[in-house]
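Chemist: Mind folding the following:
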Amino acid sequence: MHTFNAIAKSLGEVTLIALVLGAGLPLIFTIGIRFWSMETVTADGTAPTGARNPAALAVAYLCFAIVILAIGAGILYIAKDFISHSFDVQLFGAKPPKK
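Modeler: Here you go, the predicted model:
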């Protein structure tokens, strides 16, 4: 029974990470694109050329920053052993190189 619980827990963790990174990051990027395209509308219903809602732009920039940080963290996580070996910098709890 212990083995089944361990497998179920591991499968749940992998599924959660896959949902967050596999569907979550594209969703955040999509939300950023949506807010990026919002324009300020005047009282008569027309949108001035090039006028964008500053609050919507701030949300868009925040969404793009989250996606860029997640991508950067993923690249660093993948390259943590190389960085540890080449530059003697331990990221994400990498083991120090053997001498």
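Chemist: make it CA atoms for all contacts and neighbour counts henceforth
Modeler: Noted.
Chemist: Which residue ranges of this protein form helices?
Modeler: 2-18, 25-36, 54-78, 80-87 (DSSP state H).
Chemist: can you put those in a markdown table and add distance to K99 and mean neighbour count?
Modeler: Formatted as a markdown table, those follow (distance: least, CA to CA, whole Å; neighbours: other CA atoms under 10 Å):
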| stretch | distance to K99 | mean neighbour count |
| --- | --- | --- |
| helix 2-18 | 34 | 11 |
| helix 25-36 | 39 | 18 |
| helix 54-78 | 22 | 15 |
| helix 80-87 | 10 | 15 |
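Chemist: I'd like those written out as CSV, with distance to A94 added.
Modeler: Converted to CSV, those look like this (distance: least, CA to CA, whole Å):
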stretch, distance to A94
helix 2-18, 20
helix 25-36, 25
helix 54-78, 9
helix 80-87, 7
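Chemist: To compare against the first, here's the next sequence to fold:
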Amino acid sequence: MSHFGDWFNYQASLKILLFSMLAGAALPGVFALGLRLHAIGGGQVSIDGGSPHKNPALLAMAWVIYAVVVAVIAFALLYISRDFVAHQIGQPFLGAKPPHK
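Modeler: Next comes the predicted model:
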């Protein structure tokens, strides 16, 4: 008689759960912070209710956040497809080894 724990990997499932929560909540939250900084830095929104003023430092921070979000997404896509990329280029790629010919 086989038990649930014999074929179910609790540790891997926990890692997947934690990563999906991080990617599903933190990354959109960081992007939303970038949007807010962009709006405030661009002079479209005021923090204290007064007249809005442009703030180049906040705009720069917003663009850095956008770049980080894009880099994380690009890395995640490359990591997911690492076996395919390693097979296509014939070289090891992000830990994936190409098949032997």
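Chemist: hang on, the earlier thing: figure out which of the helices of the first structure is closest to K95 of the first structure.
Modeler: Distance to K95 of the first structure, taken as CA to CA, is lowest for helix 80-87 among those, at 7.8 Å.
Chemist: Which residue numbers in the second structure does that closest one align to?
Modeler: The alignment of helix 80-87 of the first structure onto the second structure (TM-score structural alignment) covers residues 82-89.
Chemist: residue in the second structure matching V14 of the first structure?
Modeler: Match for V14 of the first structure (TM-score structural alignment): I16.
Chemist: Also G24 of the first structure?
Modeler: Under TM-score structural alignment, G24 of the first structure pairs with A26 in the second structure.
Chemist: L69 of the first structure too?
Modeler: Using TM-score structural alignment, L69 of the first structure lines up with A71 in the second structure.
Chemist: okay, how far is it across stretch 85-101 of the second structure, tip to tip?
Modeler: 16 Å (CA to CA, to the nearest Å).
Chemist: Buried by neighbour count: which residues of that stretch qualify?
Modeler: Applying a neighbour-count criterion of 16 or more other CA atoms under 10 Å, one finds V85, A86, H87, F93, A96, K97, P98 buried in stretch 85-101 of the second structure.
Chemist: For the closest residue to the third one other than its chain neighbours, give me its contacts.
Modeler: Spatial nearest neighbour of H87 of the second structure, excluding adjacent residues (CA to CA, 6 or more residues apart in numbering): P98 at 4.8 Å. Contacts of P98 of the second structure were listed using CA atoms under 8 Å, 6 or more residues apart in numbering, and they are D83, A86, H87, G90, Q91, P92.
Chemist: Tell me the spacing between the third one and I40 of the second structure.
Modeler: In this structure, H87 of the second structure lies at 46 Å from I40 of the second structure, with CA to CA as the measure.
Chemist: Same question for the first one.
Modeler: Applying CA to CA, the value for D83 of the second structure to I40 of the second structure is 42 Å.
Chemist: swap in the second one?
Modeler: A86 of the second structure sits 43 Å away from I40 of the second structure, taking CA to CA as the criterion.
Chemist: Nearest residue to S37 of the first structure in space, please, no chain neighbours.
Modeler: Per CA to CA, 6+ apart, closest to S37 of the first structure is R52, 7.9 Å.
Chemist: Fine by me, thanks again.
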